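>>> Here is a sequence together with a model predicted from it:
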Amino acid sequence: MNELNSSILNELNLILKLAQISNFINFIKKKF
């Protein structure tokens, strides 16, 4: 059960990082 939870947390962290990257790219696109 613990390993499953940690894998889910890792997936969520990856999703959050991707969302932050896409937000950053959109921010740069709006600036230029």
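Cool, got the structure. Numbers count the residues shown, from 1 in each chain.
>>> C-alpha from now on. contacts and neighbour counts both.
Fine.
>>> Just give the number of residues close to Lys30.
For Lys30, the neighbour count with other CA atoms under 10 Å is 8.
>>> any idea how far it lies from Leu16?
Per CA to CA, to the nearest Å, Lys30 is found 21 Å from Leu16.
>>> Check Met1 too.
Taken as CA to CA, the span from Met1 to Leu16 is 23 Å.
>>> let's bring in a second one:
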Amino acid sequence: MESFLIWNVQHLVIIVIQQLQLECLVNPVVGLL
């Protein structure tokens, strides 16, 4: 069960990072801040 929770957290972190990268690509001003 713990390994499942850890995998879940890692999955969420990856999604958040991808979202941030998309925002930086769409809006360079936000990426610079």
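Here it is on my side, so go on. Here the structure is a predicted model, which means the values were calculated and not measured.
>>> where does the TM-score land?
Overlay of the two chains. TM-score (TM-score structural alignment, normalised by the length of structure 1): 0.79; 27 aligned residues with a CA RMSD of 0.5 Å.
>>> about what we covered before: neighbour count: Met1 and Leu16 of structure 1, which is higher?
Leu16 (12 against 5).
>>> In which helix or strand does the more buried one reside?
Taking DSSP states H and E as the definition, Leu16 of structure 1 sits inside helix 2-31.
>>> for that helix, packing partners?
Packed against helix 2-31 of structure 1 by the contact rule (3 or more CA pairs under 8 Å, 6 or more residues apart in numbering; DSSP states H and E) you find no helix or strand.
>>> Need the counterpart of Ser3 of structure 2 in structure 1.
Correspondence of Ser3 of structure 2 to structure 1, assessed by TM-score structural alignment: Asn2.
>>> Any figure for the gap between its match and Leu12 of structure 1?
To Leu12 of structure 1, Asn2 of structure 1 is 15 Å away according to CA to CA.
>>> neighbour-wise, which of the two wins?
Taking neighbours as other CA under 10 Å, Asn2 of structure 1 and Leu12 compare with Leu12 leading, 12 against 7.
>>> measure that one to Phe27 of structure 1 for me?
The spacing between Leu12 of structure 1 and Phe27 of structure 1, counted by CA to CA, is 22 Å.
>>> Was I right to think Gly31 of structure 2 contacts Gln19?
No - Gly31 of structure 2 is not in contact with Gln19 according to CA atoms under 8 Å; the separation is 12.0 Å.
>>> Count residues in the vicinity of Ser22 of structure 1, would you?
Neighbours of Ser22 of structure 1 (other CA under 10 Å): 12.
>>> same deal with Ala19 of structure 1?
A count of nearby residues for Ala19 of structure 1, using other CA under 10 Å, gives 12.
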